[in-house]
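Asks: attaching a predicted model along with its sequence, questions to come.
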Amino acid sequence: MTWLRKPWVGPLAFVVVAFVAFSLPPYLTGDRLQARVQSDWGPHYPFLVMHVVCASVAILTCVVQIWPWFRSRFPAWHRRVGRVYVLAGVLPAGLSGLVIGWMTPFGPVAQVSNVLLALLWLTFTWLAWQAARRRQFRDHRKWMIRSFVLTLSIITNRIWGVVAFLLLADRVPEAELPNAISGIATWVGWTIPLLISQWWLERKPRRRVAAEQPSAPEPALM
């Protein structure tokens, strides 16, 4: 079976589904107290619910979109799921992310990171959409990879949050600890994956390098 040649698809899908199953339910109850991020700003909660629900749509459809077997076997459905990813996922999640990012209770360091992340997420996705409409599929693929990386960065954000807690718990005053952890996790959670994806996009596979190397000149005829 050709889809088994991409063994990362299954583990990635499992992690994403488990993450959504853990993160989404508290925001479907309508109970503000169950939100994992609390803020004194009144409209924060509805924007947060919108962000979490739509980001869940984005991250779930993201896995389907980057599955090579599905993309090559069902191109029409790839386009349909892509529209869901953009219009029901990234667009509302990114716009609401700008609001809650600006109004974050975790300090200015996390604020700048969250706003910049939302702006880049929206921009990369829009550029990918435009490239697809112009049938520039190579550019579409590159911009979508960048978009997907930012979509999945919410998971790496949580991992770095645990690492930051373990490193800072005994070194930072308790009152400052949440802001310090959030500041580190929000920046590292998306910048490192984005840099890695950019390196991956710019790398030259061995076969391509060999093809690009000039061949030795032929001896001149006497």
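Replies: Arrived safely, thanks for sending. Numbering: from 1, shown residues only.

Asks: from now on I want contacts and neighbour counts done on CA atoms only, so please keep to that.
Replies: Noted.

Asks: what segments of the protein are helices?
Replies: Residue ranges of the helices in the chain, as given by DSSP state H, are 9-23, 44-65, 68-73, 75-83, 91-102, 107-133, 137-168, 177-202, 206-212.

Asks: another structure for you, compare them:
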Amino acid sequence: MRQLRLALCLFLAVGIAFVSMRFLDFQPKDILLDKGALADHPVYLIGFYTHVGLGILALLSGPFQFMDKLRVRQLTWHRTLGKVYVVCCLLSGLAGFGIAWFANERWVTSFGFAALAVAWVWTTGRAYRHIRAGQVELHRQWMYRSFALTFAAVTLRLWLPLMTFGLKWSFATSYQIVSWLCWVPNLLLIEIWLRRQRKEADFQRAVGG
């Protein structure tokens, strides 16, 4: 079941990454043209392309961190991909925080994406700090939290068309809601799952003891 979930995550991650790559040809896009003068501002463009490009790499490298075979049999690859993931998350998150304040339909949207960026950088930083300290189990838990936020790139693109095309809500309303809905439920679900795992581990220790 766990391998099936990983496979589904990887499938969705690859799909969204492929769709997002269209923003990396440095050609004018609606998402940039809507920004007016910002579409030609070099600082904003650096932030935008950093966020998108490194976010794609984080999305693609993340699922491999949770594959037991890679971690056990190819530890060097696991560590290398882990470093790539951490760097991509931190830089993409910082860039995302900067461009969040210029999001469409702000202020609700801006605060939603800015909060996501802060949580993303924080959880990834915690994961890295714990592995540097040799705290493998805590590292594992924080990596799950980090990737739950990385996966917001996927859930955003699932929720938004559902609201705009399925529920016929306006784009403005949908975008404001999805700026929070794309990541808060992800984090809550992974937290519930981690707590359940801890309870099961405690029970197994109690039975074994």
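Replies: Arrived safely. Given the structure is predicted, the values throughout are model-derived calculations rather than measurements.

Asks: hang on, the earlier thing: so which of the helices of the first structure is nearest Val37 of the first structure?
Replies: helix 44-65 (8.4 Å; CA to CA).

Asks: residue range for the closest one in the second structure?
Replies: Helix 44-65 of the first structure corresponds to residues 44-65 in the second structure, going by TM-score structural alignment.

Asks: so how many other residues sit close to Gln27 of the second structure?
Replies: 8 (other CA atoms under 10 Å).

Asks: the one 3 residues further on too?
Replies: Counted with other CA under 10 Å, the burial measure for Asp30 of the second structure works out to 8 neighbours.

Asks: how big is the offset of stretch 147-162 of the first structure relative to the second structure?
Replies: By mean CA distance after the TM-score superposition for the first structure, the fitted stretch 147-162 of the first structure averages 0.9 Å away from its aligned residues in the second structure.

Asks: list the buried ones in that stretch?
Replies: Neighbour counts over stretch 147-162 of the first structure (16 or more other CA atoms under 10 Å) mark 147-157, 160-161 as buried.

Asks: got those residues as CSV, with distance to Ile100 of the first structure columns?
Replies: Converted to CSV, these look like this (distance: CA to CA, whole Å):
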residue, distance to Ile100 of the first structure
Ser147, 20
Phe148, 21
Val149, 20
Leu150, 17
Thr151, 16
Leu152, 18
Ser153, 17
Ile154, 15
Ile155, 18
Thr156, 19
Asn157, 16
Trp160, 20
Gly161, 19
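
Asks: pretty sure Pro63 of the second structure is touching Cys9, no?
Replies: Yes: with contact defined as CA atoms under 8 Å, Pro63 of the second structure reaches Cys9; the gap is 7.0 Å.

Asks: these two - which one has more neighbours?
Replies: Pro63 (21 against 18).

Asks: quick check: the more buried one vs Ala119 of the second structure, distance?
Replies: Separation of Pro63 of the second structure from Ala119 of the second structure (CA to CA, to the nearest Å): 19 Å.

Asks: then Thr50 of the second structure?
Replies: Using CA to CA, Thr50 of the second structure is found at 18 Å from Ala119 of the second structure.

Asks: likewise Met21 of the second structure?
Replies: Counting by CA to CA, the gap between Met21 of the second structure and Ala119 of the second structure amounts to 24 Å.

Asks: same deal with Ser61 of the second structure?
Replies: 19 Å.

Asks: quick one, what contacts Cys62 of the first structure?
Replies: 85, 148, 151 (CA atoms under 8 Å, 6 or more residues apart in numbering).

Asks: mind redoing it with 7 Å?
Replies: For Cys62 of the first structure, the contacting residues are 85, 148, by CA atoms under 7 Å, 6 or more residues apart in numbering.

Asks: excluding residues flanking it in the chain, which one is nearest the spatially most central residue of the second structure?
Replies: The centre of the second structure sits closest to Thr150, judged by CA atoms, centre = their mean, with a distance of 0.9 Å. Excluding its sequence neighbours, the residue lying closest to Thr150 of the second structure (CA to CA, 6 or more residues apart in numbering) is Leu59, at 6.2 Å.

Asks: number of residues surrounding the one you found?
Replies: 27.

Asks: same check on the one 5 residues further on?
Replies: Phe64 of the second structure is surrounded by 20 other residues when neighbours are defined as other CA under 10 Å.

Asks: cool, and Trp180 of the second structure?
Replies: 21.

Asks: what does it align to in the first structure?
Replies: Using TM-score structural alignment, Trp180 of the second structure lines up with Trp187 in the first structure.

Asks: is it correct that its match is in contact with Ser113?
Replies: Yes: the pair Trp187 of the first structure and Ser113 passes the contact test of CA atoms under 7 Å, sitting 5.7 Å apart.

Asks: returning to that earlier point: of the helices of the first structure, which approaches Leu33 of the first structure most closely?
Replies: Ranking the helices of the first structure by distance to Leu33 of the first structure, with CA to CA as the measure, places helix 44-65 first at 9.6 Å.

Asks: that closest one: average distance to aligned residues in the second structure?
Replies: Compared with the second structure after the fit, helix 44-65 of the first structure shows a mean deviation of 1.1 Å (mean CA distance after the TM-score superposition for the first structure).
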